[in-house]
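J.: Kindly return the folded structure for what I paste below:
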Amino acid sequence: MGQPEIIKGENYSDIRGNLFFNNKLDLSNIKRLYYIENVNTELIRGWTGHKVEQRWFSAVYGSFIIRLIKIDSWENPNEETDILEFELNADQLDVLHMPKGYASAIQAKVEKSKLLVMVDHSLGEIDDDYRFPINYFKKLV
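T.: I've put the predicted structure just below:
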């Protein structure tokens, strides 16, 4: 199992405008994608974990704080586990890779922000959603 990492995007500008790209992102494992728009900036969507699936996240509008936790036990995870925190902004094409074995909590920093989510399994291909109450991990509250 890997560690979460930011895959840095780049940009280029000239008289025609701006080009944002991420040539380091390997899309060969992606089977589906969708985007998330939280109802407001107070809502924290999570905790949702995956034993098998991987996720890649990129802000397409606005910005997000994404918190990840390495799950030590899917039946009874440690409530005091360390929370990793990442920020994604739409003015860059950075992509956060969440390997299998993690749970995420997602919070928009700007109203109407949109987060692109890419997944390495088709919808319904496997049963791999594990949900925990948002206040389960004490360090977030």
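
J.: make it CA atoms for all contacts and neighbour counts henceforth
T.: Will do.

J.: Tell me where this protein has strands.
T.: With DSSP state E, the ranges of strands along the chain come out as 5-7, 10-14, 17-21, 32-36, 45-50, 55-61, 63-70, 84-89, 95-98, 102-108, 114-119, 130-131.

J.: Asn18 and Ala108: what is the separation?
T.: To Ala108, Asn18 is 24 Å away according to C-alpha to C-alpha, to the nearest Å.

J.: Then Lys100?
T.: Lys100 is 23 Å from Ala108, by C-alpha to C-alpha.

J.: Look at the two and report which has more neighbours.
T.: Per other C-alpha atoms under 10 Å, whichever of Lys100 and Ala108 has more neighbours is Ala108, with 28 against 19.

J.: Can you pull up the most central residue in the chain?
T.: Phe57 (4.1 Å; C-alpha atoms, centre = their mean).

J.: Apart from its neighbours in sequence, what residue is nearest Ile30?
T.: Ranked by C-alpha to C-alpha, 6 or more residues apart in numbering and with sequence neighbours excluded, the top spatial neighbour of Ile30 is Asp120, at 4.5 Å.

J.: Based on its surroundings, how many neighbours for the one you found?
T.: 17.

J.: ok, now Glu42?
T.: Other residues close to Glu42 by other C-alpha under 10 Å number 12.

J.: Same question for the one 10 residues further on.
T.: Using other C-alpha under 10 Å, Val52 is surrounded by 15 other residues.

J.: what sits against it?
T.: Lys100, Gly101, Asp128 (C-alpha atoms under 8 Å, 6 or more residues apart in numbering).

J.: Second chain to compare with the first, below:
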Amino acid sequence: MLTTIIGNTFADERGTLSFNNELDLSEVKRMYFIENADLSIQRAWQGHQIEKRWFIAVKGKFLIKLVKIDNFECPSDGLEVRPFELDSKTLDALLVEAGYASSIQALEADSKLLVFSNYRMGEVVDNYKFNPTQWK
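T.: Just a heads-up that it's a prediction; the model follows:
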């Protein structure tokens, strides 16, 4: 399941407050940032059979493409690619349940993506890398 959790902003004479009051991070055990070296780079395709992840653009914009993996040992070539755009101006969060592979590409220079996971590094062996050109 994929869920976009909508953020919002409030502005007054003091400045702007960006928030996401619907985002529940009670399952989170670790976090990290992704900053692609340039706009041509696509971090494709990495998947997790049991790990859940949350993505939030904290600077700039990202295109995140997701594929629901049918078989982690030998996935089908014709799987549907679902694109999502995250923009730091909205503070929307994308919740990606277990069972998906992702492709991550920055759409603006110096973009920064915050990622949360429900497992600590090394807690489970659940990192699958697929051919970067397998799904368009």
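
J.: any idea how far Met31 of the second structure is from the residue in the second structure that the residue nearest to the centre of the first structure lines up against?
T.: Under the alignment by TM-score structural alignment, Phe57 of the first structure pairs with Phe55 in the second structure. Phe55 of the second structure sits at a distance of 10 Å from Met31 of the second structure (criterion: C-alpha to C-alpha).

J.: okay, and the common contacts of these two?
T.: Jointly contacting Phe55 of the second structure and Met31 under the rule C-alpha under 8 Å, 6+ apart are Leu114, Val115, Phe116.

J.: quick check, nearest of the residues you listed to Trp135 of the second structure?
T.: Checking these against Trp135 of the second structure with C-alpha to C-alpha, the nearest one is Val115 at 22.4 Å.

J.: which residue lines up with the closest one in the first structure?
T.: Alignment note: Val115 of the second structure maps to Val117 in the first structure; criterion TM-score structural alignment.

J.: which residues touch the residue nearest to its match when sequence neighbours are not counted?
T.: Closest residue in space to Val117 of the first structure, ignoring its immediate chain neighbours: Phe57 at 4.8 Å, by C-alpha to C-alpha, 6+ apart. Neighbour list for Phe57 of the first structure: Val95, Leu96, His97, Met98, Leu115, Leu116, Val117, Met118 [criterion: C-alpha under 8 Å, 6+ apart].

J.: The same query, at a cut-off of 7 Å, please.
T.: Counting by C-alpha atoms under 7 Å, 6 or more residues apart in numbering, Phe57 of the first structure makes contact with Val95, Leu96, His97, Leu115, Leu116, Val117, Met118.

J.: same thing with Leu88 of the first structure?
T.: Ser58, Ala59, Ser63, Phe64, Ile65, Asp94.

J.: Columns distance to Asn23 of the first structure and neighbour count on top of those, output as a markdown table?
T.: Conversion of the contacts of Leu88 of the first structure to a markdown table gives the following (distance: C-alpha to C-alpha, whole Å; neighbours: other C-alpha atoms under 10 Å):
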| residue | distance to Asn23 of the first structure | neighbour count |
| --- | --- | --- |
| Ser58 | 14 | 26 |
| Ala59 | 16 | 26 |
| Ser63 | 21 | 22 |
| Phe64 | 22 | 25 |
| Ile65 | 23 | 17 |
| Asp94 | 11 | 24 |
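
J.: ok, back up a step: are any of the shared contacts of Phe55 and Met31 of the second structure buried, and if so which?
T.: Leu114, Val115, Phe116 (16 or more other C-alpha atoms under 10 Å).

J.: Need the residues you listed in CSV (columns: distance to Pro132 of the second structure).
T.: Listed next are these as CSV, based on distance: C-alpha to C-alpha, whole Å:
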residue, distance to Pro132 of the second structure
Leu114, 22
Val115, 20
Phe116, 23
